[in-house]
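In: the following block contains a protein sequence and its predicted model.
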Amino acid sequence: MIYHDPGTASHSDHKFAEKGRRNDYYGDGSDDVKEPVPKVKETCPSDMDRFLVLFEENDPENPFNWSGTRRWFISAVAAFLIFNATFASSLPAGVLQQMETHFNFSGEVGALVLSLFVLGFAVGPILWGPLSEHYGRRPISLYSFPLFIGTQIGCALSPNTASILIFRFLGGVFSAASLTNSGGIMSDIFDGSARGRALAGFTLAPFAGPSMAPLVSGWMNVAGVSWRWVFWLQTIVAGAALILVVFALPETFKPILLVRKAERRRKQTGDGRWWAPLEKQRVSFLRRVKDIVTRPFQMLVGEPMLLAITLYMSFVYGVIYLLFEAYPIVFTIGHHFNSGVSGLMFLPIPIGGTVACVLYVVYFDPIYQVAVKEHHPHHPPPEHRLHNSLYASLILPIAFFWFAWTSYPSVSFWAPMMAGFPLGMGTVLLYLGLFNYIIDTYLASAASALAATVIVRSFFGAGFPLFANQMYDKLSPRWASTLLAFISVVMAPIPFVLRKYGPALRRRSRTRINDV
């Protein structure tokens, strides 16, 4: 339903419960169908039961049974689609001064150029999530990408401030389809045992994109390239992504694949009684949209631990976008760098995130796999997913304090620049732990829980850049970043509290959760 940046899925996709925990309709542990479908009886089965099309054991059409090479290639394509969207979100950062001069608008309006795109991340999935459940992942990508490309052309040709702001917002709305679908694709092709490793690389894309974009646009600005070419560049990148969608992205949504299987069987046998579960759903599109919009907020209100996790993740996400306003203050004004060199200052963030992914794969995931073996045939309690988040909650305050008190112009730029390394590493480790914890905790309601985090997070990402200039101007770069550090210190105990009291909190939950 709603996009989930590193591993976002649609409303019916993030069900990674083990086989046998509950009866399913697709033969893979998922329970996407809202209305119960009668189980096939061993004696005297009804026509409806006998002609129900499901995935058989080791069915090659089930995405879980596709070859590892194919699934990892598809995950790489999905990650690139997310990179494309998040890259576009901050790409204008390096040419904002050009745009302010050309359109004669203020720095606050310049911040809107970044913020409105991220706001589209919160609005767009409300549309794309339900559509992907009706028509599948591939059609939504095929139709949304040309629309996204159109908004980038619109930005490049914009004659006034109003048009650039409108096209930026619409660009966020249409690119959110990639974010929504990519998370769903990951849940379609990887089961719970492989999810941690799959998400490790996948989680990097939402942070690498916005961190790399200012570097590119900054050097384009230094080279004297018109700000319009920044959007032409994004048009080219989006065009390359569309080619990948057309030629390399198959349909992965299991209910749609079963519908196609049922259609083939009806055609081959001439018997119209064959049917797939999705064909019997009676949930209207508008009802599904209503459920998708209201359910996440109902969970936020009724689940204190979800609210705490959401606020923590949203704060960190907002800070990433706040840096697009803070870095120019520290490096362009403080150290007198041009926009190209200032863009280089972002590099330690994706490098730190990459190190976090490697660290997760070689250290934290093996620890979790030991817990999997110890609790077999059940899944380990969700608290085993929090190991890396404990470290991340300690790393992030260090990164903020580091950046704060090395941002003097008299201090070497290397010091505040390298603060981005623990910031990127801590952010990715935190997200990997908390995303997996939400999924393991809420099971069938995980998509709605993740949707709540995405909506709130996108509002934080859109809102933080709007007050960054005023905050850093009034408090100074030192105390503004110190304020962020203190907030991160206040939030740091959240993973520790969940680790210790998570089982008790889950037992009091009003949502269907994992009580293991």
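Out: Ah, there it is. Source: prediction; values computed, not measured. Numbering: from 1, shown residues only.
In: going by C-alpha atoms from here, please, whenever you check contacts or count neighbours.
Out: Will do.
In: residues in contact with the helix or strand where A241 lies?
Out: In this assignment (DSSP states H and E), A241 forms part of helix 228-248. For helix 228-248, contacts defined as CA atoms under 8 Å, 6 or more residues apart in numbering pick out 74, 77, 80-81, 84, 88, 91-92, 138, 141-142, 145-146, 148-149, 152-153, 155-157, 217, 220.
In: take this one as well and set it beside the first:
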Amino acid sequence: MADIIRDTAVGAVIRFVTRKRLLQYPEERADFELPEVWQRMLNGEDVPQKDDDTAVEEKTMQDGRPGSSTSLSSASFVKDIENRATGSDSAAEKREERAGRQSMADEEPYAALRQAPTARSGTHVVGGTALLQHSKSREETLPFTEERLETKDGRTLAIVVDWYASDDKANPQNWSRRRRYGVTLLISIYTFAVYTSSAIYTTSEEGVMASFGVDATHAALGLALFVLGYGTGPLLSSPLSEIASIGRNPVYAVTMILYVIVSLPTALAYGNRDHGHASTGTFSGLLALRFLQGFFGSPCLASRAASLGDMYSLLNLPFGLVAWVSAAFCGPALGPLLSGYSVPAKGWRWSLLEILWAAAPVCVAMLILLPETSAETILLRRTERLRRLTGSDRFQAPSEARQYATEDAAAAAAVLAGKPPPPPISRAARSRAILIDALIKPLEITLKDPAILFVQVYSAIIYGIYYSFFEAFPLVYPLRYGMTAGQVGLVFLCVLVACIVGVAIYCCYLALYLNPRIRASGKFPPPEDRLIPALIAAFGPTMGLFIVAGTANDAPHTPWIAPTIGITLYGASVFVVMQCIFVYVPLSYPQYAASLFAGNDFFRSAFAFGSILFGRPLYINLGIGRGSSLLGGLSTIGIIGIWLLYFYGARLHALSKFAVVY
């Protein structure tokens, strides 16, 4: 239990207050012994080095897990530096190297599994015989790390810190199943609490209209700005969580605390005139606070997929993503149910109080139980402890070593060009460059890569249609079927049913088709195979919307269940399609996955922001039937795009300078 709390925000505070006398790491204990090979290297003794490929092979075959997701070898660094300096690392050489890896994969069953790239690393070792056989026993096969950064004359410059052993408990991928499941559950609850806070406001819109004297479109801004806020936040929080010196936990902890703080004035500063209280705030103030709520709640949208990727292998990551996406998918739909009965009885601000009641305990749980999952951050902090222990600055974290290698390459290129070497880059400058790149890179890839352009546009459309339901339901079920606000909230349970159906379909595909195929072949299939369920599911949104158009228009002559079936079909198929896309993108663009997800969050939320505002006028002016038909016709973009992406995705990857060619 002490090890779990030590890695959390509360653990960091306890260590700071006690000056690291409590909750110590192994390197801070008196009985810690520095690995012998490191001690010999510090003393200037020669240490025989293993071949890099052999070392990776032994790490994989002995344990079936990666020894490190960020290990750096001396040979690869020197080769990278030489290539950068001479410009010999051309695109043609990269294609030849990829072709060579493919031929090796054909000869050796598990080669591709061991070399498959992921979003968390350049060449992350992800599999092996033991992993595919689900070995239950592990041995400490790596008592120390032998990686060194060397110059051509063999002089040691730095010791690159890695995991102490292949089953190092500090590595999130080596955590116990109970701990990983617990973190996944906490992530899902956090996501659900934030996403529910968006649409829980919809039942309060009539009260907002009465209290502030605004029309329906202005009242809907309370929902629209929240959605825009949690689409804008990832542009900042996502790159911050990728900086090794910051990590994921500080971003989560700080923003969640701010989320709770902002929820206080949002819930308490506005009275309800209908219940004898004067309004103590302004409408513009309410809207500003709703935007800030969404902005500070956005890390659950921005980086939670990355946190899951830190803990799960590629075989199991889709199952972890299912839990997180389910919470994000059902959260908005269940919001009107949670406030549908309380708001008519207690007043319109009651929904805002419920946000505070949900957020506060989740915030406390996160501060106490949520550990740091970023391998880059964990290894950087271990490096800092080793420096304090030994008094030597030769220890380098993988993130530092990569940066130094890049600077050395730039210096070598400058010398070859007869120019003075550039000055060292400060940590602040590196962080600033990461932030700028995170803002520009998603837009650049979207404009230059047709596959990503389709993903951004289509996901924005179906997400916007989903949020338009919150404006359409009050025009259908209360007016045509005579339902109360609470009963309309019960109708939203169809989205929960849709989520269950979607989870069952997607998990069956993974468990019964894809994963057995991977284990049988010993290598991962092309990313396009992840789109197979979406080939059929892509027809679902269009069919569901046309069912709504054909049945809701005849209400009350048709039963209320008829349009609800259309919504359920839409939700189930959208869940499957989005799950396929969310796995396809990081496999195809591992180096830019975090930036692309942040960009996708913004595109989806921006379109949803607009759809909330135009949804009600659309359905009022065109009618439910023609309005739903219009959106159904728009959703056919997904049918065409998904099929083209499946058949021509490999060609697009070969032409793209951003994608990985398998």
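Out: Arrived safely. Just so it is clear, the structure is predicted and the values come from calculations on it, not from any experiment.
In: find the nearest non-adjacent residue to whichever residue in the second structure pairs up with A200 of the first structure, please.
Out: Here A200 of the first structure is matched to V322 in the second structure, going by TM-score structural alignment. Distances taken as CA to CA, 6 or more residues apart in numbering place V503 nearest to V322 of the second structure, at 6.8 Å, with adjacent residues excluded.
In: for F575 of the second structure, see how far away that neighbour is.
Out: 8 Å (CA to CA, to the nearest Å).
In: so which of those two has more stuff around it?
Out: F575 (25 against 21; other CA atoms under 10 Å).
In: counterpart of that one over in the first structure?
Out: In the first structure, F575 of the second structure lines up with V428, judged by TM-score structural alignment.
In: cool, and P265 of the second structure?
Out: Counting by TM-score structural alignment, the partner of P265 of the second structure is G154.
In: contacting residues around the equivalent of C507 of the second structure over in the first structure?
Out: Under the alignment (TM-score structural alignment), C507 of the second structure pairs with V361 of the first structure. V361 of the first structure makes contact with 197, 200 under the criterion CA under 8 Å, 6+ apart.
In: and V361 of the first structure, that one's in a strand?
Out: No: going by DSSP: H, G, I helix; E, B strand; the rest coil, the assignment for V361 of the first structure is helix, not a strand.
In: and it, how far from A198 of the first structure?
Out: In terms of CA to CA, V361 of the first structure sits 9 Å off from A198 of the first structure.
In: one more: G302 of the first structure?
Out: G302 of the first structure is 30 Å from A198 of the first structure, by CA to CA.
In: between the two, which one's more packed in?
Out: Neighbours were tallied for G302 of the first structure and for A198 using other CA under 10 Å; the higher tally belongs to A198 (23 against 14).
In: and the match of P265 of the second structure, what element?
Out: helix 137-156.
In: run the chain-centre distance for that helix.
Out: Relative to the centre of its chain, helix 137-156 of the first structure is centred 19 Å away, using CA atoms, centre = their mean, to the nearest Å.
In: could you do stretch 136-155 of the first structure as well?
Out: For stretch 136-155 of the first structure, the distance to the chain centre is 18 Å (CA atoms, centre = their mean).
In: same question for stretch 357-377 of the second structure.
Out: 16 Å.
In: swap in stretch 597-616 of the second structure?
Out: 18 Å.
In: what's in contact with it?
Out: Here stretch 597-616 of the second structure makes contact (CA under 8 Å, 6+ apart) with 217, 220-221, 223-225, 227-228, 230-232, 234-235, 238, 301-302, 442-443, 456-457, 459-461, 463-465, 467-472.
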